[in-house]
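Visitor: predicted model and sequence follow; I will ask about them next.
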Amino acid sequence: MTVQDVRAFNRFYTNVIGALDYSRQLYAPYTLTEARVLYELAHSARTDAADLRAGLSLDSGYLSRILARFERDGLVERAPSVEDPRRRRITLTARGRETAALLGERSDQAVAGLLAGVPADQRERLGEAMRTVREILSGGRTPRPEDVLLREPEAGDLGWIVRRNAALYAAEFGWNADYEGLVARIVADFAEDHDPHLERVWIAELDGRPVGCVMCVRDEAPATARLRLLLVEPDARGLGIGDRLVSAVIGFARGVGYRDLVLWTNDVLTSARRIYQRHGFVLVAEKPHRSFGKDLVGQDWRLDLTGVPG
């Protein structure tokens, strides 16, 4: 490969990306850079202004003007960071989350339109080529927490949730197919009938593949949400993905007006229980039961969402 090969590819790819944002309508009324900032705020674990500037390679003055516009538009709120008062923490408002979701939806539709012109039997080849470019140019470095993207599910992701839950719990805890049936029913209920304003699924993605998931659904109790199906792939553990997924559920549930967040788990899931405890969940009940081919102790946990966020 030569320098000219790389430059030729860059020109071609730039033209492809430019075609997606035809006449700058894709992200209107925001620019592509402004849309990138919104996307980062909606998906990144780091929301300090300094981290945004470094992660997006933006001039500090330019980023400050973007954030000032977002603040005027009611998209963000700025406050001193809890960890370091000298830094500014940026958080999306409810309107900001809606705007980021709308821009993301437009972008997804544009990419889907691009892929529509690619024969089905060539799409996997294209995806593998893209992953190869990323892996080679990244130098094979160890993944970092900031490399993980939290996103909404795409076609096939709900099936992945069922498959990976069944496979991982069978491998790690010896659970039988009864658990797969339970997960399949939970996922099917969500897919067939959910309120997108009050219920949501998150997929954690690393290097173009899903490595984690969690769900937030309505509970039978009034003003109560339920956290379900938290999972992190073994080879992606240690990157704080579980904490980010639980934080996403808590932030969403509090933002849409739930007063309580509950979950059911089992005492053998020690890593998950530690995550729940770190986020303020309190154990309210436990009961022995025989499920999934094992003798287990089921646990109910609860988080009061009406207090001051931690």
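Guide: Good, I have the coordinates.
Visitor: contacts and neighbour counts: CA atoms only from here.
Guide: Noted.
Visitor: and after whichever helix or strand residue 64 is part of, which helix or strand comes next?
Guide: In the assignment (DSSP states H and E), residue 64 maps to helix 60-72. The helix or strand immediately downstream of helix 60-72 is strand 76-80, counting by DSSP H and E.
Visitor: what's the angle from the helix holding residue 64 to strand 76-80?
Guide: 120 degrees (axes from the mean of the first three to the mean of the last three Cα atoms, to 10 degrees).
Visitor: work out the gap between the helix ranked longest in the chain and the centre of the chain.
Guide: The longest helix of the chain (DSSP state H) is helix 94-116. The chain centre lies 15 Å from the centre of helix 94-116; the measure is Cα atoms, centre = their mean, to the nearest Å.
Visitor: if you count neighbours, what's buried in it?
Guide: Judged by neighbour count using 16 or more other Cα atoms under 10 Å, the buried positions of helix 94-116 are 96-97, 99-101, 103-104, 106-107, 110.
Visitor: after it comes which helix or strand?
Guide: helix 120-137.
Visitor: only the buried residues of that following helix, if you could.
Guide: Residues of helix 120-137 include none that count as buried (16+ other Cα under 10 Å).
Visitor: show residues contacting it.
Guide: 115, 207-208 (Cα atoms under 8 Å, 6 or more residues apart in numbering).
Visitor: mind redoing it with 7 Å?
Guide: Residues from elsewhere that reach helix 120-137 (Cα atoms under 7 Å, 6 or more residues apart in numbering): residue 208.
Visitor: try stretch 265-285
Guide: Contact with stretch 265-285 is made by 243, 296-303, as judged by Cα under 7 Å, 6+ apart.
Visitor: quick one: end-to-end length of stretch 186-204, please.
Guide: 19 Å (Cα to Cα, to the nearest Å).
Visitor: got another, please set it beside the one above:
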Amino acid sequence: MTVQDVRAFNRFYTGVIGALDYGRHLYAPYTLTESRVLYELAHARHLDAADLRTRLALDAGYLSRILNKFEEAGLIERGTSAADPRRRSVTLTAAGREAAALLDERARETVGALLDTVAPADRPRLAEAMRTIRGILGGEQETPGDVVLREPLPGDLGWIVQRNAALYAAEYGWNADYEGLVARIVADFAEDHDPHLERVWIAELDGRAVGCVMCVRDDAPSTARLRLLLVEPDARGHGIGDRLVRAVIDFARGVGYRDLVLWTNDVLSSARHLYQRHGFVLVAERPHRSFGKDLVGQDWRLDLHGSGV
């Protein structure tokens, strides 16, 4: 590799980034650097100005002007750091979280539109190439960061619908009927659910949503249903699916359900093996035509009182 190779790639990548924001005003009304500060504050806890300077390699005076602007706009609050009284903590206000969420939504939509131009078969290769560049030039470790399971934030339920539709279309060729099904499931939960008996988990890795699962009441008495388990392709292999399924099992058992059931299709082999590891038993299967494909649907059941997993 030569210096010219790096410069050529840099020109190409800069052009791609510029095209992403062409005519979209992706960061408006903030600059790119201001948007990066909002992102860090939204995705990390207990930050102070020194942390931000280190993470973003910013001049102290420049960062101070940004934080002053944000404070005047009501986007942040500053106080004494619990870890070091000599430092001042920086946290987003409700208005700041709303601004950061809007920028994040715009970024997701824009990058999603870019990925739509990439053939599904090429996406794993593209993701691996990106990880390679980050690992070599950024000195990043091969192991992932901390995975956090959290409740959904505003916009996350829409993310569940979008990611399910996109991933199953890319990986299995399912049509928009599946997106409609997921949208109905999510809408039913959003409009009417008992927070004591029903929950949604979002798996977050390094500040990015990479997975989800739902636990909802089933029509059968004392029975919960696991729904919409998903892990992003580039986050698989790190036990995130196991953690999501375990969260549902522990929750369902803890609130008093006797059985946990789910419906899946035999083509989803990785998910089926995951359910089997957690003690689910196949109780029925039948062929059906759905989502533009001929499939074999499967019903699985876990006895929450009889299973010690």
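Guide: Great, that's in hand. All values derive from a computational prediction rather than experimental measurement.
Visitor: what's the TM-score here?
Guide: The TM-score (TM-score structural alignment, normalised by the length of the second structure) is 0.60; 211 aligned residues with a Cα RMSD of 3.5 Å.
Visitor: okay if I get the contacts of stretch 265-285 of the first structure as CSV plus neighbour count, distance to residue 67 of the first structure and secondary structure?
Guide: CSV is the format used below for the contacts of stretch 265-285 of the first structure (neighbours: other Cα atoms under 10 Å; distance: Cα to Cα, whole Å; DSSP: H, G, I helix; E, B strand; the rest coil):
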residue, neighbour count, distance to residue 67 of the first structure, secondary structure
243, 16, 27, helix
296, 16, 50, strand
297, 15, 48, strand
298, 17, 46, strand
299, 17, 43, strand
300, 16, 41, strand
301, 21, 38, strand
302, 22, 35, strand
303, 22, 32, strand
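Visitor: which two from these end up farthest apart in space?
Guide: Maximum pairwise distance in the contacts of stretch 265-285 of the first structure, criterion Cα to Cα, is 24.4 Å, between 243 and 296.
Visitor: any idea how far stretch 266-282 of the first structure is from the chain center?
Guide: Put simply, stretch 266-282 of the first structure sits 20 Å off its chain's centre (Cα atoms, centre = their mean).
Visitor: list the buried residues in that stretch.
Guide: Buried residues in stretch 266-282 of the first structure, defined by neighbour count with 16+ other Cα under 10 Å: 266, 272-273, 275-276, 281.
Visitor: counterpart of that stretch in the second structure, which residues?
Guide: Aligned by TM-score structural alignment, stretch 266-282 of the first structure falls on residues 265-281 of the second structure.
Visitor: stretch 95-103 of the first structure too?
Guide: Against the second structure, stretch 95-103 of the first structure falls on no residues (TM-score structural alignment).
Visitor: give me the nearest residue to the residue nearest the centre of the second structure, chain neighbours excluded.
Guide: Central residue of the second structure (Cα atoms, centre = their mean): residue 209, 1.4 Å from the mean position. Using Cα to Cα, 6 or more residues apart in numbering and skipping the chain neighbours, the partner closest in space to residue 209 of the second structure is residue 203 (5.8 Å).
Visitor: surely the one you found touches residue 213?
Guide: No: using Cα atoms under 7 Å, residue 203 of the second structure makes no contact with residue 213, being 8.6 Å away.
Visitor: and those two? which has more neighbours close in?
Guide: Taking neighbours as other Cα atoms under 10 Å, residue 203 of the second structure and residue 213 compare with residue 203 leading, 24 against 21.
Visitor: now do the SS call for residue 193 of the second structure.
Guide: With DSSP: H, G, I helix; E, B strand; the rest coil as the basis, residue 193 of the second structure sits in coil.
Visitor: follow-up on the earlier one: could you give the angle of the helix holding residue 64 of the first structure to helix 94-116?
Guide: 110 degrees.
Visitor: residues in contact with helix 60-72 of the first structure?
Guide: For helix 60-72 of the first structure, the external contacting residues (Cα under 7 Å, 6+ apart) are 34, 53, 76-77.
Visitor: ditto for stretch 159-173 of the first structure
Guide: Residues contacting stretch 159-173 of the first structure (Cα under 7 Å, 6+ apart): 175-176, 179-180, 183-184.
Visitor: what about 8 Å?
Guide: Stretch 159-173 of the first structure is contacted by residues 175-177, 179-180, 183-184, 187, 213, 229, 231 when judged by Cα under 8 Å, 6+ apart.
Visitor: please apply the same query to stretch 298-310 of the first structure.
Guide: Stretch 298-310 of the first structure is contacted from outside by 250, 253-254, 258-267, 279-289, using Cα under 8 Å, 6+ apart.
Visitor: want to throw the contacts of stretch 159-173 of the first structure into a markdown table with neighbour count and distance to residue 134 of the first structure?
Guide: Converted to a markdown table, the contacts of stretch 159-173 of the first structure look like this (neighbours: other Cα atoms under 10 Å; distance: Cα to Cα, whole Å):
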| residue | neighbour count | distance to residue 134 of the first structure |
| --- | --- | --- |
| 175 | 18 | 36 |
| 176 | 17 | 38 |
| 177 | 15 | 37 |
| 179 | 19 | 36 |
| 180 | 21 | 34 |
| 183 | 19 | 33 |
| 184 | 19 | 33 |
| 187 | 19 | 32 |
| 213 | 30 | 23 |
| 229 | 20 | 30 |
| 231 | 23 | 25 |
